[in-house]
Each structure stands twice: as C-alpha cells, then as structure tokens.
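> Okay, here's the prediction I keep looking at, along with the sequence it came from:
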Amino acid sequence: MTVVDNRPGESTGVLPLPAVRLPRLVGARRGWFTVLAPATGIDKPLSGATIWDPARPPGRHQLVLVPAPRPAAAELTEALETAARADAAALVVREGCLPRDFDVTAVAARAGVPVLAVGEQVGWEEIGTLVRALVSGARFGARSGAPTASGLYELAESAALALDGAVVLTDAGLRVLAFACPGTVDDLTTKTILARRVPVALRDQFAPMRTAAWIDVPGAGPRLVAPIPVGHVVGGYAVLAPGADTPDSAPRVLGDVAAAAAAWFIDEPAGRDDEDAVRAELLRGLLTGTGSLEALADRLDRPGTRRWCLMSLGAHAKTGGVTPDVERVLGRCARMLNPDASTAVLGAVAYVLFPAAPGPAAFAERLRQRAARAAGGPLVACLSRPLETSQDVRAECGLLRRAVDVLAARAEPVTGDLADLRPHVLIAELAGLATDHPQLLHGALDVLRHDDSPRGAEYLDTLLSWFDAGCDATRAAAALRVHRNTFRYRLQRIEKLCAIDLDDAVQRFTLELQVRLLVLRGGW
C-alpha cells in the first residue's frame, strides 16, 4: 500500500488508524517547518504527500508540496482553492518564495487550508520520506517522527516478535544497523549478524527490489526483504528470516516496518517515541480507577467501539516474569498483531486491552508466545469475556490476575479462558484470604506439612493427584507413574497419619480445599 508518493501529479491512498495529525509533522524535525498561515487551525489529519499539479487534484488529507522556486500569486491561490475542495491537510512552499503582493494569511483563511514553509536545507523527497515514516510508524503507535538512538533496535525487536522470525535492518551498503532474534537462528542469519554485513549470497538479489518480496537462498531457505524507501532511493533493507508461525501478513508488516525505519535515514535522531507510554498510562489509569475506557478509546480513534477484551500475561512456575522494562516492546508487538491494542504492566502482570473481534483466543495465544521471548521465560495468559464499560474492565482485571496464579501452577504454560477458570479463580481468592488468616490452612495436613522427610511431600503429591483425578485411584496412580496398589497403600497411610476418613464428604472437601490453597501459595 502506497501512503506517500512524491512523483509529480501522484496522489495517494488510505488514511491509517489512528490518523497522523499535522502538528506531528511540524514538530518532527527541528528547523524544518514554519507555519506561515494557520488558516482555521493546523490540527488536521495527514495521510500522505503529493506534488502540486493543476491537472491532478490532491487526495483527501494529503500534504500538497509546491516545489516551484517562485510561484505566482495566481498559482498559489489556485493551489489553495483546489486543496480546500479536496480537503487536503496543508500546502507547503519553500521558505522565502512568496510574492510580495500575496496576502498568504487572508487567502489561506478563505480556503481553510494552512500554509507551511520549509527550509532551504530540506529536500522535497525528504519531506515525502518523513510523511511516509510518520504514517507507517502510526501503525506501531510511534508518536514522533524523530526516533531515539535505540529506537531502531526496538523497531527490529517488535517486528521479530510479531513476525516470529529474525529481523535485520541494514543501510544501503547492506551493513547491519540493528537486528532482533526471538529464538534460534539459522547459520546465514548468524553470519550476517557477526559479520555486520549481509553475505554475498543475498546481496545480488536485493538490487531490483522496490516492494517487499520473498526470495529463496539456496541452502538457507526463504527470506522476506523490504526496501527502506528514502524519497526515490533505497536507504536500506529490512530482512526477515521467517519462523514456524510467521503470519501471512508478513509482507505488509515488514513493509510498514521498512517505511517507519526511513525516519532514521533522513535526519539526525532526536526526540522520543512515546505512544507506548501514553497508551500504557491510559490503560493503567483505567485498571486502577483513575482513568476511563472512553479516554483510551478516543486515543485509539475508536470512540464507537462497544466491546473490548482484556488479557493478562504472567510468569509460569516462577521462571522470571513480566517486568516494566519490557512494557514498550510488548506494547509495540501487540499493536503489530492488532493496531488498536494497548499494553500496561501492573504488579509483574501485563494487561492487554483490544477491541473484541472474532478469534480473540488466536491473538492471545500468538501474543503470549512472542511476549515470552521478550520476558525471557515462559508465560501464561488468560482472556476475558467481551467487556463494555470501565467497571467491567476493572472487575475483570482482578479476576485475570488470580487466573494467572492458577495457570502459573500448572505443568505447562498455556493460554486460558477466564470463563473456564472461574472455579479455580475462586480458590485463588481464598488463597489470598489465607494470607491474612493462616489458620485456614491448619488441621489434619499439619502432620504431613511438618514432616521433614521426603515422605511428607510424597503424600501431599499423592493427595493432589487423587483430587485432580476426581478421586479415581487408578487414574491418579497412572499420573504419578506408580502401581495402583502402591497408590492405595499411600492413601491408607495418609488416613492413619492424619486421623481422617477420606470417605467422609466434608473431611474430603476440607482436605482438598487446603491442598489446593497450599499449591497456589507455593506448594509444600
């Protein structure tokens, strides 16, 4: 999809969501733009850029570039009137080129189209590249056209997580500028990273490329390559070594990554990409009661969305976890998979809110797998029902937090559905209550819990397996890989040591509840 084109007379296409606003362009590069005439205001959507041609009107929300060194007053008036009819974003002229008798403020006000002046040091193709970078970067939530020094690595890492493959970003000389490897990489990618340059086996196939395309490397498999467009030239390349779960949308996503990366090639980096932080703070406020769902929906340009899903991500079996330092990477990765997703980390659990749509479980599972790579260890995830109000989201947040504890205690990391986990979440709530009231865990099991020999833990494992098997000794014995008679003997010993009757429904229920509370509190 072409979103910016500087060729004379060419106009472009589609306005992305969320829309880029004109003030972002004006503030993206220090010293580039001056507002000559604000007209009715510069807070306008921006979807692309086009060179002014009287024979070809600009597209809606386009930035109209007037490259003539000395345009006549009549030409400028015609350009502004045409831009007004097309609902263009603004008109851009070269600094100091306006005729002396041309009242730009009055003409711009009548047309309702702001006029910007660009400095002599800035090329028209550079403006086109910056607009493309802003529009493509908006897909990933980038709020600035001036990236940070580490931002290129963040962009590569987010792309690698979303695309389930190794991503390498190079300059035009095919020197490696940034890379990200979410998992095991092949020999060719390893060689590329270590040598800091794309091997000869790949270089010859890059030259004719103008859009993202698959190539086949003998002995190494397929590669997806997207040129990084800087005006009419290629400033570098984005290269993907696909993984087992690389989505069909990979060419589009990598193309947008390449377009966003162009901002690194047109000026010295400055400023900060803060959309991740803005969305995170809005979601954090919503979850903690200081914000609203409406404010977040407005930020995402989704004010009419009625149904949302919330998912939680937490560490599995105490193998690390989600920390605040990975919040931005997770947020950008989530938006690559769903442009309207927002991510925030609260208390070692990440929460992701996104508009409800068919197939939310597939999105949740894919994001869980990629988030685990960023977190450095396996994660579990839980998905809520569709939610409609701020109160719904906050109520579900607490349950999702408990659901993470439930899933974390299981043998394998999985993505669960909160509707299926509610009985287990209730027990988790009781486990939290037991923290303040430890006497709830005292009773017949004390004999086993205070036994320092391996026997105590072995008998507690026996009880847990029996309860998990629905009190079926045969199934429980198979799960523990012991003979059924051995298992039955253990149950008899437990009854004798603890002075209990496992045939008594109330005693059995109390014992099971205490065993499960102990599991959620860390085990024996």
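Received, thanks.
> only C-alpha atoms for contact and neighbour calcs from this point on.
Will do.
> Can you name the residues in contact with stretch 471-490?
For stretch 471-490, the surrounding residues in contact (CA atoms under 8 Å, 6 or more residues apart in numbering) are Tyr459, Thr462, Ser465, Trp466, Asp468, Ala469.
> So which residues of the stretch 251-400 of the chain form helices?
If DSSP state H, counting those that start in this stretch is used as the criterion, the helices of the stretch 251-400 of the chain fall at 275-288, 293-299, 327-337, 360-375, 390-408.
> which of those is buried the deepest?
Among the helices of the stretch 251-400 of the chain, helix 327-337 has the highest mean neighbour count (mean count of other CA atoms under 10 Å), at a mean of 25.
> what's that helix packed up against?
helix 151-163, helix 275-288, strand 342-346, helix 360-375 (3 or more CA pairs under 8 Å, 6 or more residues apart in numbering; DSSP states H and E).
> Report the distance from that helix to the chain centre.
Between the centre of helix 327-337 and the centre of its host chain there is 2 Å, according to CA atoms, centre = their mean, to the nearest Å.
> which stretches of the stretch 51-200 of the chain form strands?
62-66, 90-94, 115-118, 165-171, 176-180 (DSSP state E, counting those that start in this stretch).
> put this beside the first:
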Amino acid sequence: MTGATGSTGTVAATGGTGISEDYLAGFTVLLAEVSATGRRLTREELDERRAVGERTAEQGHKLGQVVTAHLAAARESWPALPGTAEAPTARAVTAVASGVLDAIGQAVSAVCEGYERAQRLAVRQEEAIRREFIDDLLYGRSDLNRLAERAERFGLRLAHEHAVAVASGPETYDDTHPVTRRVETALVARFEARRVLMATKEGKLVCVAPGSQSDTLAYFAEQARIAMGGGRVAVGRAHPGAGGVVHSYEESLNALDLAERMPLHGEVLHAADLLVFPVLTRDRQAMADLVRTALGPLRTARGGPKPLLDTLWEYFDSGCVAAEAARRLRLSVRALTYRLDRIKQLTGSDPADPLHRYMLHTAVIGAKLLDWPAQEL
C-alpha cells in the first residue's frame, strides 16, 4: 500500500495531472478492501466519488485529468493490493483482479457522473443569467449603469450605438432549437471577434450588433431566412446606450407588425425605410377621419369595399401602371379600368388626378394601418 499512500509523492500518485491528492482520499483504500473481500462499492462510496467529480469540475479541472489521476492511483496501488498477493492460484488472482477492475470502473464512472452533473448545473446557471440579462436589455427593466456592467460579460459595450434585428419564421424558436443553433454557429464562424449577441425572444430570433457593423445584421438576416426556410427579418436603426437597444428592438417589432397588417414587399425590412407610417398614425383620429371621408363611400359597392380597396393598393404600389396592377390582381386591364372608374364614381376622387391620388393613397395606407373596414373607425 505504500505506493498508494504517498511515498512516491503527489506527482506519482496522480500521474502528473495536477489533481490534488485530496480528491483521491480513500480511493486506494476502497480498492484494497475490494481486493481483500471481493465486495462491490456501496452507494455511499459511489456518492463520495460523484462528489469528487463535482468538486473537480467546480475547480476548473478537465475531466480527463480527473480520470487519469484515479487510474494512476489505481496503477500505483495495484502491486500492493492484498487480494492479488494472497490469492493461492492463478484463477483466484484473475478473479480478484476482475473484481478490482470492476470497482475501478464503477468509481471512475461515478466521478464522471458527478463531473457532468456539475457541468450541467453550471450551464443552466449561465443560461439563466444570460436569459435574465437579455430580458432586461430588450425591455430596459434594469438600472442602466448596472446593465452596462453586465453587458461587458456578454461582449457588448452599451456606450456605443447598437442595432437590433428580429427574425420571425413559420415556427416559434427557443435557445435550444436547431434553427437557433445553426444561425448562431454561422455568426460565430463569420464574426468570431466581433461583439455580437444572439438570442431568442417570444419565439423569434434576435441579434444585437454594433451600429457600425451593418454587414453583421445583413448576414444574420440571410442566415436566419435560410435556416427558417423563409420568414421575414426586420432591422431597427442604430441608437446609443442601453436605452438605444430597447428602441431599436421595438422598431424591429413594429416593422414586423406593420408587415403583418400591410402587404409590404421584401423579406428584409429596415425601420429607417418605414418611418412614414408612424408619422401617418401619430394622429389616429385625423387618419380615421380621412379614411371614413375618402373611402367610406366604397361600402356601398357590390361585394363591399375590400375589392376596390385592394385595387387602389395595387394600383398605387405598382406606380399607377394599370397593366402591372392588373397582373398583380389577376384581372384584365379593362376590368381594372372599370374598377378605377367605379371608385371615382363612388368617392368623387379620381385616382389618375395627382391631388386626388395623394389623398386616396394616404387614405388607403391609413385603412391598412387601422385595419379598415374589418375594424370600425
């Protein structure tokens, strides 16, 4: 037993792994008892090995170091194990050795279980801290100074400008979803040294990047749409400070919401290109009055106002080109012209007249924003 109890020093006992002998306390004693009696390790002894695995993980040791240290201690103690020295026959020696090897395997397996359990716990704790930070960052619920300090841990410097992109797809996504992992892996591979944070929020993918790195958000949008098999991405404007992240995030969400209510073209929306819409709805009452006045007469049309409202939308969206609007609506040019004439008769406004066109176009946009005629104004 002298080889296992310390006469050869710490390095010999642990195989030069850097693992303290404290973690191996009692291990060679167990092997000696197993060798002498042939018994298996008890539940308490296995729990002790699991605890050793947990402690070594918490101290930052690698699992390979811990396993190697146990195997080195077993190898050092092997020649002095009482069962092998006292066995009367070769068969008995083989039986004792088999029992000792089983015990070593049990002990090492328990150490690995404890190590992995500690690692899983550490990962869960880190994920909880990260999730709390993301919630506070996107909703601005924490003290800004404290938030800026926490942001450094996740690679963000909130004193600088940041922009937020949000991707919405056919499914809801969380941090463990394969789509999330695929996009995050692509970002890390492409922008390893940059200060980028990716997360999920309310079933959507979210990417926070410095405002000067527009290529990062463009790449995120591209990879998100590929991984999701479609979907839509909105990119907010860059704003300074922790409050700027919240502002950019809200702009992205508003752009996605706007795209749901209005038939906006394009898979990637930029909040900077949609600033006119918040302006139009800032005075909701005035916009509602315009919609009622300019488009209200369309309610008397056969089939209701929606077909004529859609006609105006596509006509204006196509640059007032009748042939293109007719193609989008799957109508003949003659049928489209009839509808435009009907709109002029009902509203008294001519879509071909520049002044009337501006009023009608604004009213149509307002109808989409206010969900008219589905919602009464």
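Right, received. Where do you want to start? In this text, all values refer to a predicted model and were calculated from it rather than measured experimentally.
> Between the contacts of stretch 471-490 of structure 1, which sits nearest Arg516 of structure 1?
The shortest approach to Arg516 of structure 1 among the contacts of stretch 471-490 of structure 1 belongs to Asp468, at 9.9 Å (CA to CA).
> Trace the closest one over to structure 2, please.
Aligned counterpart of Asp468 of structure 1 in structure 2: Asp317 (TM-score structural alignment).
> Could I get the contacting residues of its match?
Residues in contact with Asp317 of structure 2 (CA under 8 Å, 6+ apart) are Ala325.
> before we move on, the earlier item: ok, which of the strands of the stretch 51-200 of structure 1 comes nearest Ala362 of structure 1?
The nearest among the strands of the stretch 51-200 of structure 1, by CA to CA, is strand 165-171 at 18.2 Å.
> Mind giving me the packing neighbours of that closest one?
Partner elements for strand 165-171 of structure 1 (3+ CA pairs under 8 Å, 6+ apart): helix 151-163, strand 176-180, strand 233-242.
> Where in structure 2 does the second one fall?
Put plainly, it is strand 176-180 of structure 1. Using TM-score structural alignment, strand 176-180 of structure 1 pairs with nothing in structure 2.
> Repeat that for the longest one.
The counterpart of helix 151-163 of structure 1 in structure 2, using TM-score structural alignment, is absent.
> so what does that helix touch, helix or strand wise?
Short answer (3+ CA pairs under 8 Å, 6+ apart): helix 151-163 of structure 1 packs on strand 165-171, strand 176-180, helix 250-261, helix 327-337, helix 360-375.
> any chance of these in JSON lines, with distance to Tyr489 of structure 1 too?
Putting those into JSON lines (distance: least, CA to CA, whole Å) gives the following:
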{"stretch": "strand 165-171", "distance to Tyr489 of structure 1": "52"}
{"stretch": "strand 176-180", "distance to Tyr489 of structure 1": "55"}
{"stretch": "helix 250-261", "distance to Tyr489 of structure 1": "58"}
{"stretch": "helix 327-337", "distance to Tyr489 of structure 1": "50"}
{"stretch": "helix 360-375", "distance to Tyr489 of structure 1": "42"}
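> now stretch 187-203 of structure 1, how far from the chain's geometric center?
Relative to its chain's centre, stretch 187-203 of structure 1 lies at 28 Å (CA atoms, centre = their mean).
> what's the burial count for the counterpart of Val333 of structure 2 in structure 1?
Per TM-score structural alignment, the equivalent position to Val333 of structure 2 in structure 1 is Arg484. Counted with other CA atoms under 10 Å, the neighbours of Arg484 of structure 1 add up to 16.
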